[in-house]
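In: Sharing a model that was predicted from the sequence below.
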Amino acid sequence: MKILYVITGLAGGGAEKVVIDLADQMQAHGHQVKIAYLKGQPILQPQNPEIGLHYLGLENPWRLWSAYRTYQQLLQSYAPDVVHAHMVHANIFSRLARILHKVPKLICTAHSTNEGGALRMLAYRLTDHWADINSHVSQRATQLFIQRKAFSTQAITVYNGIDLSAFYKQRFRPEQLTEFLPSAIIAARQQDPACKLILAVGRLNVQKDYPNLLYAIQQLKSLHSTSFQVMIAGEGEQRAAIEQLIMDLQLQDDVILLGRRQDVAALMSIADVFVLSSREEGFALVVAEAMACECYVVATDCGGVKEVMGDTGTLVAIEDSTRLAQAIADVLREDPALLSASRAAAKQRVHEQFSVQLAVQQWLRIYA
């Protein structure tokens, strides 16, 4: 089978990681795979060099026709059996392109509960009939899109899958920690071996609501008597605003921005708590990754987070830093045996429901 994935870009977000993992897995299953991306520089790339990356050049609306012509040439030369688009721009683009160039099957997958404002929802609605199958990454998000009439009632839910060979609990000797932890974290742990590590991972954007986390950390300092350090891994357009808020809240000694990291599984393996403070999510891939690494999760109840976590970890309402701070404090002083049991249950849940292998099998049935 020839599969063409079309995606808005290949930055370091969860949706992009999902597509890269799917491409590698499909190629490993003996299928031919190519990825077309609309814009930007490809930060993420497949492990398999046989998977071709094709830049369409849709950096602004004025380049729509040029991007379509490049896409058309790819369709003509490759002749895919299935085109699977991901994220709003790629979904709308691939639907519109189908008016001029037919493809055997077009599947469109949304990855966020908020893929834009009313105009984007209208664009989804008006182009719905050009997609053979619409899907979202959580039941909650699927129903929301149906309610907004962005998707028809025939839309389906397919959960994202994670590569369990990459996300698992890693063990480190003390001297190994210096290889990937910031010196400030090492110094804090040397000064206080009981120092707790709190980790957040995700793009520095409005949807992830890092101010919610930072206000919670400010309150946590009065709720938790022992020392802790907070690490935030990720990059994005909100970095300057987040840096300023860290200074305004006088958290310079408590919070470290790590930037984009390739060793997220290692960070999750040594963290005591993983915190997701988002106001919007689709599936929340990082939550499943933290669960696979046996890191206790405290998360806001948005998008498909509850579906991922089940009865493991701790859920709190969105945009409530007081409750978030209290939840983190409760975890930091919880009985280690109870935390261990919850982490084991979380790991088992991910292995049973959210592996990339399960996702691949479900997609292959849909592609057929």
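Out: Okay, I see it.
In: going forward, measure contacts between C-alpha atoms and count neighbours the same way
Out: Will do.
In: Only the buried residues of stretch 206-226, if you could.
Out: Across stretch 206-226, burial judged by 16 or more other C-alpha atoms under 10 Å covers 208-221, 224.
In: now stretch 97-117
Out: Neighbour counts over stretch 97-117 (16+ other C-alpha under 10 Å) mark 97, 103, 105-115 as buried.
In: can you put the residues you listed in TSV and add secondary structure?
Out: Formatted as TSV, these follow (DSSP: H, G, I helix; E, B strand; the rest coil):
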residue	secondary structure
A97	helix
V103	coil
K105	coil
L106	strand
I107	strand
C108	strand
T109	strand
A110	coil
H111	coil
S112	coil
T113	coil
N114	coil
E115	coil
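In: Tabulate the residues you listed (a markdown table), appending distance to K39.
Out: A markdown table is the format used below for these (distance: C-alpha to C-alpha, whole Å):
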| residue | distance to K39 |
| --- | --- |
| A97 | 16 |
| V103 | 22 |
| K105 | 23 |
| L106 | 20 |
| I107 | 20 |
| C108 | 18 |
| T109 | 18 |
| A110 | 18 |
| H111 | 18 |
| S112 | 19 |
| T113 | 22 |
| N114 | 20 |
| E115 | 17 |
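In: Tell me where the protein has strands.
Out: 2-7, 32-37, 52-55, 82-86, 106-109, 133-136, 156-157, 196-201, 228-233, 255-259, 273-276, 296-300, 314-316 (DSSP state E).
In: want to throw these into a markdown table with distance to I185?
Out: Below are these laid out as a markdown table (distance: least, C-alpha to C-alpha, whole Å):
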| stretch | distance to I185 |
| --- | --- |
| strand 2-7 | 37 |
| strand 32-37 | 38 |
| strand 52-55 | 38 |
| strand 82-86 | 37 |
| strand 106-109 | 39 |
| strand 133-136 | 38 |
| strand 156-157 | 40 |
| strand 196-201 | 8 |
| strand 228-233 | 7 |
| strand 255-259 | 9 |
| strand 273-276 | 15 |
| strand 296-300 | 19 |
| strand 314-316 | 25 |
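In: Among those strands, which comes closest to R63?
Out: strand 52-55 (12.6 Å; C-alpha to C-alpha).
In: And the closest one, what does it pack against?
Out: Identification of packing neighbours for strand 52-55 by 3 or more C-alpha pairs under 8 Å, 6 or more residues apart in numbering; DSSP states H and E yields strand 32-37.
In: How about residues contacting the strand it packs on?
Out: 1-10, 23, 26-27, 51-56, 71, 90 (C-alpha atoms under 8 Å, 6 or more residues apart in numbering).
In: run the last query once more with 7 Å
Out: The contact list for strand 32-37 (C-alpha atoms under 7 Å, 6 or more residues apart in numbering) reads 1-10, 23, 27, 51-56.
In: here comes the other one, which I'd like you to weigh against the first:
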Amino acid sequence: MIKVTYIISDINKALAFEWTAQYIDKKRFHLSFILLNPGQSDLFEHLLTSGFEVISIPCNGKKDWPLVLWRVFKIFKQLKPDIVHCHLIQANIIGLFASRLAGIKKRIYTRHHSSLHHKYFPKGVWWDKLSNKLATHIVAVSKTVQNILIDWEKADAHKVKLIPHGFLLESFAEVNRERVLAFKRRNDINESQFVIGVISRLTEWKGVQYIVPAFKTFFQRHPNTILVLLNAQGDYEKEIKQLLKAIPEANYRLITFEDDIAAAYKAMNVFIHVPIDEHSEAFGQIYVEALAASIPSIFTLSGIAADFIREGCNAFVVPFRDSAAIYKQLKKISTDYENAKSVAYQGTKDVQQRFSLDKMIKSLENLYDS
């Protein structure tokens, strides 16, 4: 049996890790987990309750790295894993360093960000390049990430393996009506309203600042419309709220947290996700989730969308940073909603073919086995 230790940082709850732990072939792989967080997490409780060996280590940033690295090194010497698989920046740096010091031959990290450091935190590129050097294998979650690793950072192309995220897609398709109505009641959304939904942190590169003006124009012609912004918090919140002043408060909702995200999708008539360039989004799971829920969607081609989204075939595509184009696609969708639903259904078929959880799990198992 192959022993694999996951080291994950700065995550409270993540279905992807819960699914991997549940569905990986336990006859071939023994999984253990090290979690680096400021405090305890929902993921820790879930893994512990599910019977996994899981260790939580407090980590509050760079000042803690030396001590945390030493503790992780000692844990590796005790567990003696065959493989260490790191996720997210602090875990990458600490896990790859400690596993190399511990003599672990197979050191993997999954690259969950794309151009973030290149654009906004240039000093972070040094850590990315160091991680590329320390790892024996790097999982790229999209071709965008693969290109950044190889072309921008000159990582060894032989190390880089393309493994997109996988999902339990049926969880987004099979949502009963009562859950949808409950979501609308919680957020004071009228059953008759045409719901335009966004799920995005309020940060500049997510492009929400181009959605609000498009909605304003659409609302002026279709007053029974509401804009629902979920996960609505972040460093660009002030700017977005300023734009929202041009819209009546009754016609938008700012929702910072929603537990039943599948019901939120099903409450939408249109979904919009428009990052500002092709490489800001590393993957963009909401592209997949919205189509898994069969919601007509307006997208820019960032992250994984560039790999499979096609205008008028499985979604409605707009150029980057273009409010007028977003409005035109909203008008097109509302004018012929039956056609928009047909396009969305094709999107559902496409994500089912490309992004099943089983496909991702098998790819990981093959990587661990190689």
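Out: Looks like it came in fine. Predicted, not measured: the structure shown is a model, and the values here were computed from it.
In: are any of the contacts of strand 32-37 of structure 1 buried, and which?
Out: Buried subset of the contacts of strand 32-37 of structure 1 (neighbour count, 16+ other C-alpha under 10 Å): 2-10, 23, 27, 51, 53, 55-56.
In: So which of those is the closest to A299 of structure 1?
Out: Among these, and counting by C-alpha to C-alpha, the member closest to A299 of structure 1 is L10, at 25.6 Å.
In: Which residues are in contact with the closest residue to the closest one other than its chain neighbours?
Out: Spatially, and ignoring its direct neighbours in sequence, L10 of structure 1 is nearest to P42 (4.7 Å; C-alpha to C-alpha, 6 or more residues apart in numbering). Residues in contact with P42 of structure 1 (C-alpha under 7 Å, 6+ apart) are G9, L10, A11.
In: and the last one, how many neighbours does it have?
Out: Translated: A11 of structure 1. Residues lying near A11 of structure 1 (other C-alpha atoms under 10 Å) number 17.
In: The one 4 residues further on now?
Out: The local packing of A15 of structure 1 (other C-alpha under 10 Å) involves 26 other residues.
In: Go ahead and confirm it touches T109.
Out: No. Using C-alpha atoms under 7 Å, A15 of structure 1 is not in contact with T109, being 9.8 Å away.
In: and Q209 of structure 2, what pairs with it in structure 1?
Out: Under the alignment (TM-score structural alignment), Q209 of structure 2 maps onto P211 of structure 1.
In: If you could redo that for E18 of structure 2, that was the one I meant.
Out: The equivalent of E18 of structure 2 in structure 1 is I20 (alignment by TM-score structural alignment).
In: who's in contact with its match?
Out: Listed by C-alpha under 7 Å, 6+ apart, the contact partners of I20 of structure 1 are Q45, P46.
In: One more: Q218 of structure 1?
Out: Counting by C-alpha under 7 Å, 6+ apart, Q218 of structure 1 has contacts L249.
In: How many residues are close by the residue lying closest to E289 of structure 1 once chain neighbours are set aside?
Out: Excluding the flanking residues, the one nearest E289 of structure 1 by C-alpha to C-alpha, 6+ apart is F167, at 6.0 Å. Residues lying near F167 of structure 1 (other C-alpha under 10 Å) number 21.
In: if I look at the residue nearest to L10 of structure 1, how far off is A11 of structure 1?
Out: Going from P42 of structure 1 to A11 of structure 1 by C-alpha to C-alpha, to the nearest Å gives 6 Å.
In: do the same with A110 of structure 1
Out: Distance from A110 of structure 1 to A11 of structure 1, by C-alpha to C-alpha: 16 Å.
In: now K102 of structure 1
Out: Following C-alpha to C-alpha, the distance that separates K102 of structure 1 from A11 of structure 1 is 29 Å.
In: V273 of structure 1 now?
Out: 26 Å.
In: repeat for L53 of structure 1
Out: Distance, L53 of structure 1 to A11 of structure 1, by C-alpha to C-alpha: 13 Å.
In: Then C302 of structure 1?
Out: Taking C-alpha to C-alpha, one finds C302 of structure 1 at 23 Å from A11 of structure 1.
In: if I read this right, L43 of structure 2 contacts N12, doesn't it?
Out: Yes. Between L43 of structure 2 and N12 there is a contact at 5.8 Å, judged by C-alpha under 7 Å.
In: Test my guess that L168 of structure 2 contacts L357.
Out: Yes. Assessed by C-alpha under 7 Å, L168 of structure 2 is found in contact with L357 at 5.6 Å.
In: Of these two, which one has the most company?
Out: Between L168 of structure 2 and L357, counting by other C-alpha under 10 Å, L357 is the more crowded of the two (20 against 17).
In: Might one say that that one is in contact with G166?
Out: Yes. The criterion here is C-alpha under 7 Å, and L357 of structure 2 meets it with G166 at 4.0 Å.
In: Let me know how buried the closest residue to F219 of structure 2 other than its chain neighbours is, in neighbour terms.
Out: If you skip the residues right next to it in sequence, F219 of structure 2 has T225 as its closest partner in space, 6.1 Å away by C-alpha to C-alpha, 6+ apart. Applying other C-alpha under 10 Å, we find 23 residues neighbouring T225 of structure 2.
In: quick one: what's aligned to T225 of structure 2 in structure 1?
Out: That one, T225 of structure 2, aligns with F228 by TM-score structural alignment.
In: Tell me who's in contact with that match.
Out: Counting by C-alpha under 7 Å, 6+ apart, F228 of structure 1 touches C195, K196, L197.
In: again with M268 of structure 2
Out: M268 of structure 2 is in contact with V195, I196, G197, counting by C-alpha under 7 Å, 6+ apart.
In: Which of these has the largest number of neighbours?
Out: G197 (26 neighbours).
In: Which parts of the stretch 1-150 of structure 2 are helices?
Out: Assigned by DSSP state H, counting those that start in this stretch, the helices in the stretch 1-150 of structure 2 fall at 15-23, 42-49, 65-79, 89-101, 116-120, 123-134, 143-147.
In: what's the fourth one in contact with?
Out: In this case it means helix 89-101 of structure 2. Helix 89-101 of structure 2 is contacted by residues 7-9, 36, 69, 72-73, 76, 84, 86, 107, 109, 131, 134-135 when judged by C-alpha under 7 Å, 6+ apart.
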